[in-house]
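Peer 1: Sequence and predicted structure are below.
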Amino acid sequence: LFQVAAHVRDAGWSPWSQPERTKVTDEAVQVLTIDKIGGTESSLAISWTVRPSDRNRVTSFRLHIEPVDRSSRAQTFNVDRATYQYRIDGLRPRTQYNVTVQAATDKELCGGTTVTMWTDAAPLTALAGAPRVIAEEATSVTIEWDSRNREAGGFIVEYRLEGGAWQQHPRRIPAHPSQTTYTATVDGLPTNNVVDLRVRVTSQQNEQSNPSPEVRARTKCSPPPSPPQGIRVDAPSTNDVRVSWSRPAKDTWMCDQMNVEISYRVGNEPEKILPVPGDQTEYTFPAEPNQRWVIKLRATNQVGSSRWSAEQSVTTRQGAPGSVRDLRVKALSPNEVHVQWLAPLVQRGTIVGYDISYRLKHRLACPEEEPRDVSRDFVTVYNHKDLDYTITGLLPYSLYEVRVRARTTELGPEETKEVSTEQQPPSSPPLNLELTYALERSLSFQWEPVDCSQRHGHIVNYEYEILGQDDWAKLERQIANTSDTRITIDGLTPFTKYVMRVRAYNSIGGGPNTENLDAMTAKASAPLPPQDLVVAQEGTDFFMVSWLPPYPPYGPHDAYKIRYQLLGTEKWTERQHGVKDEELQCPSDSPRFCFNATGLEPGNQYKVQVATRIEGGTYGPWSSVVIANTLQILPDAPRAIHLIDKTDHSLHIRWVPPTDPKGHITQYRVSIVSLDDPNDERRSFLVDHPTLTYLFENLKPETSYNVSIAAGSKRGFGREIWTRYSTDPFVIPIVVAAPVVTPDGASALDIQWGGVTDSQNRVKGYIIEIR
C-alpha cells in the first residue's frame, strides 16, 4: 500500500494521493487490448494496454504481423517498455492480418494477445476505354467492356438520354477475379431515341471510380410486347357496351406512336375489328338488350401488333319483358285463389321469376263499407318461379284484384284480373240479441245483423231456437227461420223461463249461435186447476183432502178456494184461504196443501173441488171432483145367539142383528174356539149381511166351544156377543153289509168286508167275531 505527495518549491508538500495497493508477483503480464487507431492501404497503426500494476514489470514488447491467408511472410518488431503505440508499414492493400502483441519481463516473454485487422483498399482505377455497343433494341441497349482490375468489386452503368441528365442503371454488374469481359443491358429506354452510356468501377467498400469514356447508341421500334392492361368490359345500360383500358406507358409503345385495336363478336355474328387512337382509353358500342358481346384488345404501332388480350364477355342487361299472357284467376275456397298465366311472348332477356300482387277491393257482403280490420294495400310475392300460384289467407266472399308481371332484371308491365273468393258460413253470431216485450204466451226479440267482416256471404235468413228451462217446460223447444231481425214467438207457457239464441245463415251454411239470452213469459191472469186432489183422511165428523199446486204454475199463487157438497143435495160449502194460512198446512213437510172439513155428520159422502188464484189475478177452473166420506159409528153387538142344531162334529147357529137404522152393517164376523183344548186356535169366518146363520163343521165330539159374533161396517167391527155350546158324543158307525167268507185251505178262512164312512178318521179298527 503506498501514497504519493508532491513538493512545490517554496510552497510545501501537496496532500497525499489515494492509497494504492500493489504486490510483488511472478505472474505473466497480459496484454489487455489491441486497437486499430489508423492505417492506409499499406500500413496499420495500433495501440495496446496492460494492467497498471504490470507496467513496472514490463521490460519490452514484441509485435507479430501475419496475413490471415498466409499469402506473404510474417513480420516481427520489438519495442521498449514505454511504447504502447506502433505503425506497421509495408503491408498489402485490402488484406486481413493477425496482429499479436507480447509483453516481456526480466524473467520471460509472456504469452501475447492477437486481433485481426484489415488494411485499407487501394484507390480505384477507372476504365481506360469506352464500352462497346453490341445490341440495340426498341427499349434497351446492351454494351460490353474489358477490365482486369482485381480490386474491383463491381461495375455501374450510367446512361443519358438525348438532352437529359446522367442516370445510373439500378442493376449493378458484379466483378469476378477470373473474368475480364463484362456485359450489361440497360432497359426501360424510350424507343427510337439516342442514348449515351459509360461505366464506373466500384470497390468492395462501394467506392466508385471516375466514369469511363462514353459510347452512343440508338433504340429501335418494335411491335408492342403486350396488349393494353386493365381491360374492363361492362354494359352500363341495356343499349350500351363499354370497353375501357389503361393507356400503356410510353416505354411500352416500342416506338414513338401506338394505337389500339378492338376485336368484338356479338352473339353468333362474325368477328369484327375496330381501330382506336392510342390516346383513347374507352369506347362505347351501341347494343341491344340481352346481347352477349365477346371482346379482346391489342396494341399496334408502325412496326406491328402485340398479342390479343384474353377474351372478356359481357351481356347487356335484360330489358323489361312484355305482359304475361292468358292470365286466369279462379277461386279454390273461401280463403284461396289459384292464379295461372303463360310467359310473355317478348321476353328481352331471361325470365327469372314473376311478381304476383294482390289486394282486397271490398267485401262483397258490404261493398260500400271500408274494411276496419284489414288493409287494402297490395301484398306482393316476389320472384315466383312457376307459371301458377295459389294465394292463401284471403277473406271469404271478397273481391280481390290480382296483378302478375314478369321479371328479368327489370319488371314488365302488369296484367290485372279480379276474382271473388267463395262464401263460407258466418264466423260470428248476430249482434245485440235482446228481449223487446213479454206476454203470457209470447216473447218478442230483436237483434242486429252479423258484423260485415264475419258474414262471409249474403245473409239469407236467421235461425232462432227457444228452449224451456223450468221443469214443466223441459220439452218445450221451437226452432224456426226468419229473414227479419225481429221475431215474436207464440204458444209459450205463462210464467216460464226460456233461453233464446239466434244464428245467421248464408247460402253455404249457418254460423255460431249467440250466447243464450234468458227470458220469461208474463204470469197468466188465472192458473190451471190444482193437481192430484185426493182424500187424505176420513173421520166420523170430518174429512181431509190434499192436493198439489197447478203445474205449470202460470204465475205466483196467493190463495186456494175449497168447496164440498153432500151427495144428493144442491148446496156447496166454500172455504177460501191464503197459501200461507195454517188451515192449508199438511201435518208433515210436503209440497202439498191440505184442508180439513169438520163438523160433518158421520156416514155421509161429499163431492170436493179446489181452485187456485194467481197473485193479482183471478181463480182458475175447479179441479176434478173427488168423493170424501165421513166414517160411520161402529155397529153394536148382535142382540142374541141361538142354536139351531148340533151333531158330534157340527154346530148350527143363528143370531139376532143389532139395530141398524141407516143400514151400515155390511157383514158379520163369526168365531169359534175349543174350551177343552188350550192349544186350539180361534177360527173366524165372515158372513155377509143380511145372512144371520152359520154352520161350524169338523168339530170334535163331546167338546165345549166358545162361539162369538160381531157386526161390521165399512169402518170396522163392533163389540162381540158370545156363548158356549158342546158337540154331541161320537156315534160309532155300523158295517152295513155282511162280510164275505172264503175258505183258505183246510184250516183257514179269508174274510172281506166294506169299510164305514169316516171323514174325521175317528175309526181306529175293526173287531172280527167268530163262533
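Peer 2: Cool, got the structure. Keep in mind it's a predicted model, so treat the numbers as computed, not measured.
Peer 1: Every contact and neighbour count from this point should use C-alpha atoms.
Peer 2: Will do.
Peer 1: what separates stretch 519-527 from the chain centre, distance-wise?
Peer 2: Between the centre of stretch 519-527 and the centre of its chain there are 56 Å (CA atoms, centre = their mean, to the nearest Å).
Peer 1: That stretch: end-to-end distance?
Peer 2: One end of stretch 519-527 to the other measures 20 Å (CA to CA, to the nearest Å).
Peer 1: Kindly report the same for stretch 367-383.
Peer 2: End-to-end distance for stretch 367-383, by CA to CA: 32 Å.
Peer 1: now swap in stretch 480-488 and tell me
Peer 2: Termini of stretch 480-488 sit 11 Å apart (CA to CA).
Peer 1: same thing with stretch 668-688?
Peer 2: In stretch 668-688, first residue to last residue: 6 Å (CA to CA).
Peer 1: Check stretch 390-400 too.
Peer 2: OK, stretch 390-400 end separation, CA to CA: 13 Å.
Peer 1: What lies in contact with that stretch?
Peer 2: Outside stretch 390-400, the residues that touch it by CA atoms under 8 Å, 6 or more residues apart in numbering are 334-339, 358-365, 418-424, 456-457.
Peer 1: residues in contact with I262?
Peer 2: I273, L274, P275, V276, I295, K296, L297, R298.
Peer 1: take a look at this one as well, against the first:
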Amino acid sequence: MLHCQADGYPVPSITWRKAVGTHPGEYKEFLYEPNVNFYRNGSLEFLHISKDSEGYYLCEAKNEVGTGVSKVIFLKVNAPAYFPQKVKQMQVQKGEQAHVQCTALGDTPIEIMWKVGGKRIGGDVDQRYTIREQLLDDGMVSELAISRTYRHDTGVLSCYASNAYGQDEMVIQLIVQEVPEMPKNIRVNDQQSRSLQLSWTQPYAGNSAITNYIIQYKLVSDVWQAQPLKLTVPGTQTTATVQNLNPACSYHLRIMAENRLGLSDPSEVIQVTTQEEVPSGAPTDIRAEARSSTELFVSWEPPEREFWNGNLLGYYVGYQEQSSLTTVSSSPSTTTHNYNFKTVEVGAQYGGEVLLQGLAKYTTYSIMVQAYNSRGAGPSSEHITARTQEDVPSLPPENVQCSALTSQSLQVSWEPPPLEGRNGVVVGYKVSHQPAEEWYEKDEQETKVTTSLKTTIPSLRKYTNYSISVLAFTSVGDGVRSPPTVCCTEEDVPSAPADIKAVISSANIILVSWLPPLHPNGQITAHTFYMGIIEDGKEDGTHKRILGPQSEVYETLRLQEGATYQFWVTASTKVGEGAGTRVVTITSSNKGN
C-alpha cells in the first residue's frame, strides 16, 4: 500500500505516475491495472505484488490554487526464488549426453540444488554428472549434464531454488529412450497348410512406443538373407498370421520390434512345419503296355516335388474300358466316374508301377494315375489308352444257318461272334462238316476256310444229314466252335437195287427177288419190275409193273414153255426212277440165276 495525502483548499486531487526505467527523472502516466486499487485519499493498493511493480512512483497533489506539490516514492519488491515452469519432460537417446536446465527467478543470491532419488547430486555421486550455473538479470540458470545416459537414468530429477525470501521446486521427467528389446514367448496358435498364426509377449519398449513388429521367415534349408521375407504388423498387435506359405514345409521365423529409434535384435528363431495338403500336381510320364490278352503293365513318374504338398503315400491307378463312342481327353481331369481303382504304394524313386490283371481281351482301356498323401488324392494325370493283346475268340459265330442247294451241296451262312467275344481281329472262319449219322466215322470231318460270312460245301453225299459247325479265328488261333447245325442234302434218284435173283419155284411160276439199293438217295416211293420174253429168237416186248416201296419179291407165271425170260428191277424216289439192276435170265434149260 502506498499512501499519498495532501491538504489544501479546495481539496487537492491526487495523481500517480511511474518512472520510466529503473531511475527517477522521466515519468509516465500510471495505468491503473486490475490488481491495483486507487483510493480517494490518494493511497495505492497492490492486490498482487510482483517484481514488475518495483520502481519509482511520483505522487502529485493539485488544486486550482498554486502549482501543487509532489513526492517521489521508491517501491522495493523482495522476490522469493521461484520457477516459472514447475514441471517438464525431457527425452534423450540412450548413450548420448543429457543437458538438463532449470531456470529460477527471484532476488539474488539464489542457491540451486539438484536431487535424484532423494539424494543430492554432486561430483561424488556419479562421475558422469557435472553442474554449471549462470546468473541472469532476474535470477539464475543451472544446468545438469550427464556425459553418457543409461536406461536406469530414466526417472525424476528435482531442482530446488532458494534465496532470502523463499524457495521453490521444479520436477524434470528424464526419459532415456532406446530401441526395444526383442519379443519373447513366441507361440504358434494355429497351424495350417499355407498359413501360421503367431503370438508373442510385448517386450520392453525402450521408453518409446513400439510402432511395428516385423516377422521375418524363410525355409529351414535357406540362409537368412539381407532382405528376407517379412510381414509387418502395427505395434498395438501381438498376434499375426503369416500367409502364402507352402504346404508341408519347415520354416524358420523370428520377430523384431521397432520404435522411432530403430529395430530390436531378432527374437529367438522358432521352427514350424506347415500342415500337409492334397497334392496339387499329377504324376507324369504315364506309360502302359500289354503283357497278355488280360494284362496291362502301367508305370509312371511322381509329380514335381513342389506339388507333393506332403509325403507321398501312394497312388491310385484308375482304369476303365474305352467305349467306341467315348472320346478320352489326354488332358488331366478330375472326373473319375466309372473308373476301377487300384492302390499302389510309392516306389523306391517315388514313382510307381502296377500290373493290371483280369482285363477284357483285346480291349482298349483309358488309364490315369493320382498321387495321394495323408490329406487325400491330388489331380489325375493325363489319360492314356492302351489295348490288351489279341487272343482266340471266346464266343462262336452266331446265327449259323444252312440250306440244301442240290443233292450234293449245302450253303452255310453265319454272323460274326459278338464284339465282346472276338478278342481280336477276326481274320477268317473255319466251316467243319461231317455226316451226322452215327455209323459214319468221325475222321470223315472236313473243314473249309473262308473269309466271308457264307460258303458252299460241294461234293457231299446225296440225301445225307450233315453236322455243321463254324468257328472264327484270329492271328492267335482258333476260337470256340458253334453248336452243331444239322442239314440234309436234297433227294436224288436212287442207285440200282443191290442184287436180283430169279428162280423157277414150280412148273409154271418164276420167283424174282432183289435187295434194296445201297444208296436210296431219298425216300423210296416205288419199285418197277421189268420182264422181257424172247421166243424163237424174237423179242415179244417188255412188260413192267409198278410195285410198292417195300416190295423185294415178285412172282410171275411161266406161260410159254420154250421161251426165255429176262428180269430187272429199278427203284424210284420223288425225284425219279433210278438205274436198273443187272438182267437175270430164265431159259427152258435152267431154272434161273
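Peer 2: Looks like it came in fine. On a predicted model such as this, the values are computed, not experimentally measured, just so you know.
Peer 1: Just give the TM-score of the two.
Peer 2: Put the two chains on top of each other and the TM-score (TM-score structural alignment, normalised by the length of structure 2) is 0.57; 452 aligned residues with a CA RMSD of 5.6 Å.
Peer 1: returning to what we had before: among the contacts of I262 of structure 1, who's most crowded?
Peer 2: Neighbour counts for the contacts of I262 of structure 1, by other CA atoms under 10 Å, peak at L297, which reaches 26 neighbours.
Peer 1: Could you give the secondary structure assignment for the closest residue to it other than its chain neighbours?
Peer 2: Distances taken as CA to CA, 6 or more residues apart in numbering put I262 closest to L297 of structure 1, at 4.7 Å, once the chain neighbours are dropped. Secondary structure state of I262 of structure 1, per DSSP: H, G, I helix; E, B strand; the rest coil, is strand.
Peer 1: measure I262 of structure 1 to R317 of structure 1 for me?
Peer 2: Distance, I262 of structure 1 to R317 of structure 1, by CA to CA: 21 Å.
Peer 1: which stretches of structure 1 form helices?
Peer 2: For structure 1, the helices defined by DSSP state H occupy 452-455.
Peer 1: one step back: from the contacts of stretch 390-400 of structure 1, which land in strands?
Peer 2: Among the contacts of stretch 390-400 of structure 1, the residues falling in strands (DSSP state E) are 336-339, 358-363, 418-420.
Peer 1: If any of those residues are buried, put those into a ChimeraX selection.
Peer 2: Buried members of those can be picked out in ChimeraX with the line below, counting by 16 or more other CA atoms under 10 Å:
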select :336,337,338,339,358,359,360,361,362,363,418,419,420
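Peer 1: Return the member of the ones in strands among the contacts of stretch 390-400 of structure 1 nearest to N290 of structure 1.
Peer 2: Ranked by distance to N290 of structure 1 (CA to CA), those are led by V339 at 28.6 Å.
Peer 1: Can you tell me the closest non-neighbouring residue to the closest one?
Peer 2: Nearest residue to V339 of structure 1, sequence neighbours excluded (CA to CA, 6+ apart): V329, at 4.6 Å.
Peer 1: now swap in P321 of structure 1 and tell me
Peer 2: Using CA to CA, 6+ apart, the closest residue to P321 of structure 1 is Q347 (4.3 Å).
Peer 1: ditto for Q91 of structure 2
Peer 2: I175 (4.7 Å).
Peer 1: what about the alignment partner in structure 1 of that neighbour, neighbour count?
Peer 2: Aligned counterpart of I175 of structure 2 in structure 1: T316 (TM-score structural alignment). By the criterion of other CA under 10 Å, T316 of structure 1 has 22 neighbours.
Peer 1: residues contacting T316 of structure 1?
Peer 2: Neighbour list for T316 of structure 1: 234-235, 237-241, 287-293 [criterion: CA under 8 Å, 6+ apart].
Peer 1: Could you report the distance from V381 of structure 1 to E720 of structure 1?
Peer 2: From V381 of structure 1 to E720 of structure 1 the distance is 115 Å (CA to CA).
Peer 1: Likewise for P425 of structure 1?
Peer 2: As defined by CA to CA, P425 of structure 1 lies at a distance of 89 Å from E720 of structure 1.
Peer 1: same question, G154 of structure 1
Peer 2: Using CA to CA, G154 of structure 1 is found at 179 Å from E720 of structure 1.
Peer 1: Also V626 of structure 1?
Peer 2: Distance of V626 of structure 1 to E720 of structure 1, given as CA to CA: 35 Å.
Peer 1: contacting residues around the residue nearest to V339 of structure 1?
Peer 2: V337, H338, V339, Q340, V402, K417, E418, V419.
Peer 1: Pick the one among those closest to G539 of structure 1.
Peer 2: V337 (88.7 Å).
Peer 1: Please verify my assumption that E301 of structure 2 contacts I286.
Peer 2: Yes: taking CA atoms under 8 Å as the definition, E301 of structure 2 is a contact partner of I286 at 7.1 Å.
Peer 1: To which residue of structure 1 is Q89 of structure 2 aligned?
Peer 2: For Q89 of structure 2, the residue aligned by TM-score structural alignment is V233.
Peer 1: Run a quick check on its match versus R242, I expect a contact.
Peer 2: Yes: using CA under 8 Å, V233 of structure 1 makes contact with R242 at a distance of 5.8 Å.
Peer 1: Compare neighbour counts for these two and give me the winner.
Peer 2: The neighbour comparison of V233 of structure 1 against R242 (other CA under 10 Å) goes to V233, with 23 against 17.
Peer 1: what about the more buried one, distance to S313 of structure 1?
Peer 2: 7 Å.
Peer 1: Give the residues shared as contacts by these two.
Peer 2: Shared contacts of V233 of structure 1 and S313, counting by CA under 8 Å, 6+ apart, come down to I295.
Peer 1: ok, now which ones touch L274 of structure 1?
Peer 2: Counting by CA under 8 Å, 6+ apart, L274 of structure 1 has contacts E261, I262, S263.
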